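*Asks:* Sequence unavailable; structure follows:
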């Protein structure tokens, strides 16, 4: 934000005297209409010493007052004061005397010059007022579409990743099941072999005992004992146990064919790129409005008029948002949002926040639903008196919210540590479309720290933010580029520092902001030029809104005041 002192210095320097283009020191009292040079009286003689040109030096105040006639291409010493319309060239007296343009339509060159200037002025006005703003809108539209594409392709990549993760989970589950089957087969076969091994070990123990018995019989000299010894070799031990032959299962993976995998995994449609020559229309300007468009041009009243006011039930009224020309939502220092009838001055409805907190800000959608921000990091919408959480933030706290003409939400939010502030555009759901935080040089567009900020979309689609921490109204275009910062106008009604609070706009694209320090409302045009103060008995004004008839509603202390300020 530009410092007000710096701005004052800039204005002063802009009004400084014009210096001589030759010596760069003395003030310019003269001007050469031929060379377009500013000259001091001392440098005039030096300048006209160049005889290659016919210098026309006049007083500085009379610069460009004497026409510089073109030199004739045929007669180099003659000046052309006539114009041949048939040949479309300037002509001099000598050309006419030689009858070179006999029978042609001639006109004084100054008259032709005036006609040419009129044409150029019309073209310049059309370029400035219609064509260039249209191209600005087209550029903004393209930039917004680029942001949308980033988000859409991001969503597409996320969907593909999620699908891949689903496949990984399914494959993991299948692999786990297959490995469990392998383990079961292994355990069954191991149990079979273990049983077989136990039987063989038993036989081996018996054979060992048989060996010991035979050896004892051999060593004895007891003939009767020797003859009584009988062995089981023939009938038992020579009949060897059957061999158990096991085979392990083989893993035979299916061949992964890229084409088949692509068919199973891919469901991606083709992208397209087309052009629509009827996709854009020429921007409607203020001048075209004056020429008779559907939105009439309204003039500011000399003195705003109070139509009515309501003494609300709030201890302090902070925010207002028009539901219709007769119904207005309000919020203040309590956890209820209240709908009032303007004509009856009565309470129609009251909605309590889910969290029990005061709402930070309120707005109304195109379809007439109430939206509010809450300190619990949520943006909520009220439909049929039921509250739904639309947006829940992490590490950011939403403060102000506005509903745009296209149905988007604009949300101002602060980081938990209060060091960052940004504006995020949502498409009416949880999907971000645009984040606006820095200017072209990477510097923050808004002040840091928790403070009072409000946001509104202007009729020309600019985004207007009252930034109390910066003592400024920050206006950015649809693409997020800074247009201007308004830092107040002096003398203010009470000459205190500009302290913007609530902000709203009207059918004329005027920007209105409440100045709580100076107990007034500032009206500026869409280019940031100060137009008027409204200071008719307002005390600490905060919330602002306008209805479809450009009536202004102001929240100040506990009162809701309706004002008429346009004809």
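*Replies:* Sure, I can see it. In this text, all values refer to a predicted model and were calculated from it rather than measured experimentally.
*Asks:* only C-alpha atoms for contact and neighbour calcs from this point on.
*Replies:* Fine.
*Asks:* what about the residue nearest to the spatial centre of the chain, helix or strand, and which?
*Replies:* Geometric centre of the chain, nearest residue: residue 434, 3.4 Å, by CA atoms, centre = their mean. Assigned by DSSP states H and E, residue 434 belongs to strand 432-436.
*Asks:* and what of residue 488?
*Replies:* Counting by DSSP H and E, residue 488 is part of no helix or strand.
*Asks:* mind checking how far stretch 182-193 is from the chain centre?
*Replies:* Its chain's average C-alpha position is 64 Å from that of stretch 182-193, according to CA atoms, centre = their mean, to the nearest Å.
*Asks:* what comes up buried for that stretch?
*Replies:* residue 182 (16 or more other CA atoms under 10 Å).
*Asks:* Tell me which helix or strand residue 122 sits in.
*Replies:* Going by DSSP H and E, residue 122 is part of helix 109-126.
*Asks:* quick one: that helix to chain centroid distance?
*Replies:* How far helix 109-126 lies from its chain's middle: 41 Å, per CA atoms, centre = their mean.
*Asks:* which other helices and strands contact the helix or strand following that helix?
*Replies:* Tracing the chain C-terminally past helix 109-126 and defining elements by DSSP H and E, one meets helix 132-219 next. Packing partners of helix 132-219 (3 or more CA pairs under 8 Å, 6 or more residues apart in numbering; DSSP states H and E): helix 223-228, strand 432-436.
*Asks:* and the comparison structure, right after this:
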């Protein structure tokens, strides 16, 4: 037996005897590699019949396509560079010289396999999602009558309430008017009675005087006492002013405000979710939690207080503390770059974009700023809202937590560039997802499954919604030991395992949750006042300790599967 044909060795080309064979000429009964196919086909004295070596022994003859350029020829090869099937004449023409050639049937098999995979993905994943979206719209349309009916009923009820209130006010005003009228009339009657009495007395006196003068009776004249001085002082005249009614002029705007407000119809067309390919959907390598997390580096930042850390690379981190300077440091604490905020204000939070640029929020002038090549550009300026914490997403969007100027509303906003594309504020029942109040930290992070995770310090909870903003769960901490304080979440981050990590400031530890909010484990590592968190691309955890102003790098996942 020929040594090259031994079952223990790779079968080599009959021509070059160096490269493994892939094809077979049925006419010449010769085996050869891809590189030698062209040489063999250059012999035009024979009508060679090339098949894949793996096809030998099969009964079905390969169905090669006809060559569109050379009549009577079949395309038995595929030019990888031109991505077209070619025949022996095409190869010998020199147009495909030095091009990589492959067996046509092998190429066809690969394409058929890909078509099968595409069909499977379309049928099992993509088409059902479209059907689900269409069903959701039908459901939403079916609920419109009920939802808008409730609004109409509420408007009618409010109108009835206002009508009742106005009627009550009118009746009360009319009652007061009648009381004042009665009092006015009573006062006038009393005054009239007094004057009438005086008039009666005057008439009597006048009559008496006339009688005395007509009688010439000396005794009557002598006994007469004059009362003129008494009546010269007229009785008091009561001055009563009829009340006036001052109608308050109420404009349409005031009436609308009194009636109650109706929020505007908000129509946000969000970017459609991009479904990951079957390859991308596959889970990342499993990295189990270490039994004992390890502190691998400590960085002294130089701040008196430290608030944020964000990873530029495995050994370079951006930090910000209690001044207007943001510093880029390596693991040894060496200062690599310093950036002062554009306004001179202390930044509220910092993050690194997928392109490696720094972004920061300015609480005082309500701006979001991008640092590129050490140049600062304000990309977003808010009105009526103040930005707090920020993170960059897998799609290079920005997620920003913000509060209204009256401290009564809190929301999460997604920006693509400087354009607002999503606002997350309420759950399905219209209740606020997040707590409110002056200066409440709400650090934010996007999980690998595209959930949006917020550490709501004011509510002592981690609040998680999905990519569309629909509420998923709320985690309120664990209290295994009696001396533990209440859950005090501050910084938050996620890793390649879709695990959520949040800093528990008062208890000096990190909580690790799975993507569904189930508690997994604590990280201690002698942490003190942990505040800001970030995980780098290799799942190293960076912890910013507020009061020590140190950044601690911690390995908490196993590097082996």
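*Replies:* Yep, that arrived. Since we're looking at a predicted model, the values are computed, not measured.
*Asks:* where does the TM-score land?
*Replies:* After superposition, the two chains reach a TM-score of 0.50 (TM-score structural alignment, normalised by the length of structure 2), with 297 aligned residues with a CA RMSD of 2.8 Å.
*Asks:* one step back: give the other helices and strands that the helix holding residue 122 of structure 1 contacts.
*Replies:* Contacts defined by 3+ CA pairs under 8 Å, 6+ apart place helix 109-126 of structure 1 against strand 82-84.
*Asks:* circling back to that earlier point, structure 2: matching residues for the helix or strand just after the strand holding residue 434 of structure 1?
*Replies:* Counting by DSSP H and E, the element after strand 432-436 of structure 1 in chain order, helix or strand, is strand 453-457. On structure 2, the counterpart of strand 453-457 of structure 1 by TM-score structural alignment is residues 442-446.
*Asks:* List the contacts of residue 343 of structure 2.
*Replies:* Shown in contact with residue 343 of structure 2 (CA atoms under 8 Å, 6 or more residues apart in numbering): residue 365.
*Asks:* scratch that, residue 501 of structure 2 is what I was asking about
*Replies:* Residues near residue 501 of structure 2 by CA under 8 Å, 6+ apart: 492-494, 510-513.
*Asks:* if we can go back for a sec, if we go by neighbour counts, what in the helix holding residue 122 of structure 1 is buried?
*Replies:* For helix 109-126 of structure 1, the neighbour count (16+ other CA under 10 Å) marks 109, 112 as buried.
*Asks:* Between helix 132-219 and it, find me the angle.
*Replies:* Per axes from the mean of the first three to the mean of the last three CA atoms, to 10 degrees, the angle that helix 109-126 of structure 1 makes with helix 132-219 is 30 degrees.
*Asks:* what stretch of structure 2 does helix 109-126 of structure 1 fall on?
*Replies:* Under TM-score structural alignment, there's no match for helix 109-126 of structure 1.
*Asks:* do stretch 418-428 of structure 1 as well
*Replies:* Under TM-score structural alignment, stretch 418-428 of structure 1 corresponds to residues 407-417 of structure 2.
*Asks:* Please apply the same query to stretch 199-213 of structure 1.
*Replies:* So stretch 199-213 of structure 1 sits over no part of structure 2, by TM-score structural alignment.
*Asks:* for stretch 523-539 of structure 1, same thing?
*Replies:* Under TM-score structural alignment, stretch 523-539 of structure 1 corresponds to residues 512-528 of structure 2.
*Asks:* Look up how far residue 414 of structure 1 lies from the residue nearest to the centre of structure 1.
*Replies:* 16 Å (CA to CA, to the nearest Å).
*Asks:* what does residue 456 of structure 1 give?
*Replies:* 17 Å.
*Asks:* ok, those two, which is more surrounded?
*Replies:* Using other CA atoms under 10 Å as the criterion, residue 456 of structure 1 and residue 414 rank with residue 456 on top: 26 against 20.
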